[in-house]
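**Student:** I'll drop the sequence and a predicted model, then ask my questions.
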Amino acid sequence: MPLKVLLAEDMQILREALAELLSQEDDLEVVASVSAGDEIVPAALAWLPDVAVIDIDLPSLDGISAAALLRERLPSCRSLILTALNRPGQVRRALAAGVQGFLPKDVKPGELAAAIRTVAAGGRVIDAALALSALEAGESPLTPRESEVLRMSATGAQPAEIAERLFLSYGTVRNYLTTAVVKLGARNRVDAIRIATESGWL
């Protein structure tokens, strides 16, 4: 039986190219492809793939958050993240989310196919250059709650909306945002989001 693969990529031309390349492998079968992060779990529950190949930058829900949710809802499906940017903190965040593979988007088709097989077999595949950058960059100074509030703020959510969604007081959310700005040495909330995003901490 071929390994069943789910693809999550928002660029249609790239998603179709990946599907075509992987379909040329006798032991791989792309059973589903989606264009947004919040479509991953429903598609996975419907098709029960062995491996989900997920772009890190997806609309609705980012790839790492989607992979964490997928691990919770369908533990049998393993995740492999593809990224176009070298943001050191992303590797740490991905590993914390239980991701088994983390590769650059310019990986060769044969290497991607081999990585999918390794991940499906229970192994891990982390690009060496990305892993080294993660080790050199250090960990995020933000607490999980500060990161969550800042991540929601990055989507355009206002403090009052964040407070309502997280069942926190308005003042508590403002305090989290202020603390994040101070810890990151940022000028303001927008600058804090930029710094955290570029470091791969969001």
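**Tutor:** Right, received. Where do you want to start? Numbers count the residues shown, from 1 in each chain.

**Student:** only C-alpha atoms for contact and neighbour calcs from this point on.
**Tutor:** OK.

**Student:** need the three-state assignment for the residue lying farthest from the centre of the chain.
**Tutor:** Each residue of the chain has a distance to the centre, and by C-alpha atoms, centre = their mean the biggest one is for residue 171: 29.7 Å. Classification of residue 171 using DSSP: H, G, I helix; E, B strand; the rest coil returns helix.

**Student:** in stretch 145-164, what's buried?
**Tutor:** For stretch 145-164, burial by neighbour count (16 or more other C-alpha atoms under 10 Å) applies to 146-154, 159, 161-163.

**Student:** of these, closest to residue 53?
**Tutor:** Among those, residue 151 lies closest to residue 53 (C-alpha to C-alpha), at 22.9 Å.

**Student:** quickly find the element holding the closest one.
**Tutor:** Using DSSP states H and E, residue 151 maps to helix 144-154.

**Student:** which strands and helices lie in contact with the next helix or strand after that helix?
**Tutor:** Remark: after helix 144-154, the chain's next helix or strand is helix 159-166, criterion DSSP H and E. With contacts taken as 3 or more C-alpha pairs under 8 Å, 6 or more residues apart in numbering; DSSP states H and E, helix 159-166 sits against helix 144-154, helix 170-183.

**Student:** gap between the longest one and the chain center?
**Tutor:** Averaging C-alpha coordinates over helix 170-183 and over its chain gives two centres that are 24 Å apart (C-alpha atoms, centre = their mean, to the nearest Å).

**Student:** and residue 146, what does it touch?
**Tutor:** Neighbour list for residue 146: 176, 177, 179, 180 [criterion: C-alpha atoms under 8 Å, 6 or more residues apart in numbering].

**Student:** ok, structure two:
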Amino acid sequence: MIRVLLADDMKLFRAALRNLLEQHGFEVVAEVYCGDLIVPTALELRPDVAVIDIEMPGQDGLAAAAALHNELPDCRTLILTASASPANMHRALSARAAGFMSKDVSPDALAEAIRKVAAGFEVVDPQVAAAALRLPPNPLTPREVEVLRLSAGGSAARQIAVDLFISTATVRNYLSSIVAKLHARTQLDAVRIAVDAGWI
């Protein structure tokens, strides 16, 4: 029997999800409402799969998924979210989640996704994957993506320069190039375009 940890901040949703999974033959070993509780609970109970929402109190679900992969790689993670965008899908896979599904998924499809994740496969919601395929190709270089990601996180040009061991002038040149390549009006607009496209 596949043992599952549920992590979602909505008690009613957790209860409904527990009931659904138990009807499909899973054993729900724990429910947590806070991202900070995911790793310690998993380390104690050793579930096969953690089903995690993105937005929770404390550590968000994607950071918790990455931490869980590092601390307990045998526990596979499936992100189950209402914010099922291509950008969040890319973020989830970068956080080493094995699955990414929308909360609009059917009960049977969710159960099948958990079984596949537990068996070692990666699973992505088909509608989100299709949306991701319709996105335009990323025109930015890997270094430009890195600079824009740091900028989006609130780092000033001087701090980005320190982090990447380059000059402040080089950082400003990268940012100017990014704005031009994305046909953005401002640097903030470039961040929005890149996030919407799933590039950062």
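**Tutor:** In hand now; what should we look at? Being a predicted model, the structure only gives us computed values, none of them experimental.

**Student:** care to give me the TM-score?
**Tutor:** After superposition, the two chains reach a TM-score of 0.73 (TM-score structural alignment, normalised by the length of the second structure), with 199 aligned residues with a C-alpha RMSD of 3.5 Å.

**Student:** mind listing what the most centrally placed residue in the first structure touches?
**Tutor:** Most central in the first structure under C-alpha atoms, centre = their mean is residue 64, positioned 2.0 Å from the mean C-alpha point. Shown in contact with residue 64 of the first structure (C-alpha under 8 Å, 6+ apart): 56, 81, 93, 94, 97, 99.

**Student:** burial of the closest residue to the third one other than its chain neighbours, as a residue count?
**Tutor:** Going back to what we said before, that points to residue 93 of the first structure. Nearest non-adjacent residue to residue 93 of the first structure, counting by C-alpha to C-alpha, 6 or more residues apart in numbering: residue 201, 7.0 Å away. The burial count assigned to residue 201 of the first structure is 21, neighbours taken as other C-alpha atoms under 10 Å.

**Student:** which residue lines up with residue 201 of the first structure in the second structure?
**Tutor:** Matched by TM-score structural alignment, residue 201 of the first structure corresponds to residue 199 in the second structure.

**Student:** give the helix, strand or coil label for its match.
**Tutor:** Following three-state DSSP, the label given to residue 199 of the second structure is coil.

**Student:** right, and it touches residue 145 too?
**Tutor:** Yes. Counting by C-alpha atoms under 8 Å, residue 199 of the second structure touches residue 145, with 7.3 Å between them.

**Student:** ok, back up a step: so which of the helices and strands packed on helix 159-166 of the first structure gets nearest residue 193 of the first structure?
**Tutor:** Of those, nearest to residue 193 of the first structure by C-alpha to C-alpha is helix 144-154, at 6.3 Å.

**Student:** got the angle between the helix holding residue 151 of the first structure and helix 170-183?
**Tutor:** Interaxial angle, helix 144-154 of the first structure versus helix 170-183 (axes from the mean of the first three to the mean of the last three C-alpha atoms, to 10 degrees): 100 degrees.

**Student:** angle of helix 144-154 of the first structure against helix 159-166?
**Tutor:** 130 degrees.

**Student:** the one helix or strand residue 197 of the first structure maps to vs the second structure, average offset?
**Tutor:** Counting by DSSP H and E, the element that carries residue 197 of the first structure is helix 189-198. Compared with the second structure after fitting, helix 189-198 of the first structure deviates on average by 2.2 Å (mean C-alpha distance after the TM-score superposition for the first structure).

**Student:** dump the residue contacts of residue 114 of the second structure.
**Tutor:** Going by C-alpha under 8 Å, 6+ apart, residue 114 of the second structure touches 49, 78.

**Student:** before we move on, what about the one 3 residues further on?
**Tutor:** Applying C-alpha under 8 Å, 6+ apart, one finds that residue 117 of the second structure lies in contact with 49, 76, 77, 78, 98, 99, 123.

**Student:** still contacting in the first structure, which of those?
**Tutor:** Cross-checking those against the first structure gives 49, 76, 77, 78, 98, 99, 123 as conserved contacts, using both residues aligned by TM-score structural alignment, their matches' C-alpha atoms under 8 Å.

**Student:** tell me how far the fourth one lies from residue 39 of the second structure.
**Tutor:** Okay, so that is residue 78 of the second structure. In this view, residue 78 of the second structure and residue 39 of the second structure are 14 Å apart by C-alpha to C-alpha, to the nearest Å.
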